[in-house]
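got a structure for you, letters missing:
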């Protein structure tokens, strides 16, 4: 059977004036409307489509791509609100419902909110929930130190940014470990710093300690190359504020990076700054 709310690769059963019917398994035929067919389709061709239910509960296929499929989180805009709930722009002609029971606060038109997309067991319709945290941390995370993950930033808290890790887990990016700009709604590549006993994951925006330093080494070398005299008036004796303003990093990381550059005989370190050899 097809997976509702997911992409499926299905076989063409027959063409009709208003589209094509696809084999949904168990004798079910699913309409792909003509407006989604860009090139001629022939019987027994296979095509990748997204499956959802229309307003009358019928299965429909589309070649359009929603902003999120079932099992994923996304920031979506509220297009309308009525007695059923809030309707979100989902990237498809049919809008995505957030029932009132799944709203943390009353949603209004124009709001952009983080939601989780899921298949309602009773109706078999795709709906969304703004109560996103209930869908996180329901499995045991098994990551190793420095493993690369995808993180959706959904809230700024007192100590940093809360993030959704790989559509499954709670993550945190701490303010005191961020040296670049980050904002709610960003989807970023992050790296596992630590998996806590409660299953929540501390994250870094650079590839663990070594990756962070390697990135900084590249940045320092690039800035030296761009300098007319191949010299930068910042050294390991400079203040943390001066280093942060120039390189978006801590003094500790800066000292490690220029130590690596010096060891590889790429720079000279002077009392006044660093110079490209």
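That came through, no problem. Values in this document were obtained by computation on a predicted structure and should not be read as measured data.

only C-alpha atoms for contact and neighbour calcs from this point on.
OK.

what's the nearest residue to residue 53 if we skip its chain neighbours?
Nearest residue to residue 53, sequence neighbours excluded (C-alpha to C-alpha, 6 or more residues apart in numbering): residue 59, at 4.5 Å.

what's near enough to touch that neighbour?
30-31, 51-53 (C-alpha atoms under 8 Å, 6 or more residues apart in numbering).

what is the nearest of these to residue 273?
Of all these, residue 273 sits closest to residue 51, with 60.4 Å by C-alpha to C-alpha.

separation between the closest one and residue 5?
Residue 51 sits 6 Å away from residue 5, taking C-alpha to C-alpha, to the nearest Å as the criterion.

cool, residue 181 as well?
Between residue 181 and residue 5 the computed distance is 34 Å (C-alpha to C-alpha).

want to compare, so here's the second one:
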């Protein structure tokens, strides 16, 4: 995916000046605090702070139009990172629990992503510093807003992976979160899905993630896992249980029958992973389960 600008210059022959336009306007009048620019029919204000040095009457300047903090149409000589009807990655700079999140688009006014376009769970919202893949649209009042990309839009620029990607480590950014897991766009522009059972933490929109490709689908999309392969993970989980036992004088009140929520809280692993790790240790004769307790076999504790 091309993350650079793909700006389309708008003709000055447009009948109405609107937010999102990039066009050449002429300086019609000067004031102490800025300049009035015109396309020959309408005027828009360019604050002195938004100009790149002094301007003279009659001078032609390229500007970007947006709504300022008082919701007035204004001009700036700064250019946006992502233009109207384009898509791109923008950094999260602030959030509002009642409105949504704000993105830096390279101009003085940050772009809003409305709360209705964000996950319902707040811990799945992006955080400042995260990057969000968005498109820029106008609302019914003509104001510019950002919206997370849709599956249709992502499919336009995503590329298909081949079998050589299996078991490789990739990095990507979450662009969609659903109940079953999260979708990422990798640095190579592959679409990758991580099921919640393959996560080591709950993922949020805009989060950067490093994971292993566990499966390459026929359509070129990928499945990923933040966990190691099972044979590796079994060993790591078993080692975690052994360390826990050693710190508790060789015994713990947790067994195969311990509820899944207790296992996840105490050991940060799923019930199935916990049972596999215990099974590995019992098969190796390193632990035993007695009267609702798991205990190190005597010579293991010495």
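Received the coordinates, thanks. Since the model is a prediction, treat every value here as computed from it, not as a measurement.

still on that earlier bit, residue 181 and residue 5 of the first structure: who's more crowded?
More crowded of residue 181 of the first structure and residue 5, by other C-alpha atoms under 10 Å: residue 5, with 22 against 6.

could you look up the next helix or strand downstream of the one helix or strand residue 155 of the second structure maps to?
Assigned by DSSP states H and E, residue 155 of the second structure belongs to helix 151-157. Using DSSP H and E, the helix or strand that follows helix 151-157 of the second structure in sequence is strand 169-178.

what does that following strand rub up against?
Strand 169-178 of the second structure is contacted from outside by 119, 124, 131-133, 148-149, 182-187, 203-213, using C-alpha under 8 Å, 6+ apart.

how about the residue nearest the centre of the second structure, secondary structure?
Nearest to the mean C-alpha position of the second structure, counting by C-alpha atoms, centre = their mean, stands residue 206 at 1.0 Å. Classification of residue 206 of the second structure using DSSP: H, G, I helix; E, B strand; the rest coil returns coil.

was I right to think it contacts residue 131?
Yes. Judged on C-alpha atoms under 8 Å, residue 206 of the second structure makes contact with residue 131 at a distance of 4.9 Å.

can you give me the helices in the second structure?
Here the second structure has its helices, by DSSP state H, at 151-157, 230-247, 260-267, 271-283, 298-301.

so stretch 274-282 of the second structure matches what in the first structure?
Aligned using TM-score structural alignment, stretch 274-282 of the second structure spans residues 254-262 in the first structure.

how close does that stretch sit to the second structure?
Its matched residues in the second structure lie on average 1.6 Å from stretch 254-262 of the first structure after superposition (mean C-alpha distance after the TM-score superposition for the first structure).

hmm, who's touching that stretch?
Residues from elsewhere that reach stretch 254-262 of the first structure (C-alpha under 8 Å, 6+ apart): 213-214, 216-217, 236, 243, 267-269.

switch to 6 Å and redo it
Stretch 254-262 of the first structure is touched from outside by 213, 217, 236, 267, with contacts defined as C-alpha atoms under 6 Å, 6 or more residues apart in numbering.

in that stretch, which residues are buried?
The neighbour-count check on stretch 254-262 of the first structure (16 or more other C-alpha atoms under 10 Å) flags 254-262 as buried.

now residue 274 of the second structure: how far from residue 85 of the second structure?
Distance of residue 274 of the second structure to residue 85 of the second structure, computed by C-alpha to C-alpha: 49 Å.

again, but for residue 269 of the second structure
From residue 269 of the second structure across to residue 85 of the second structure, the span is 43 Å (C-alpha to C-alpha).

those two: who's more crowded?
residue 269 (18 against 13).

could you find the closest non-adjacent residue to that one?
Residue nearest to residue 269 of the second structure in three dimensions, not counting chain neighbours: residue 263, with 6.7 Å by C-alpha to C-alpha, 6+ apart.

the one you found: neighbour count?
Using other C-alpha under 10 Å, residue 263 of the second structure has 21 neighbouring residues.
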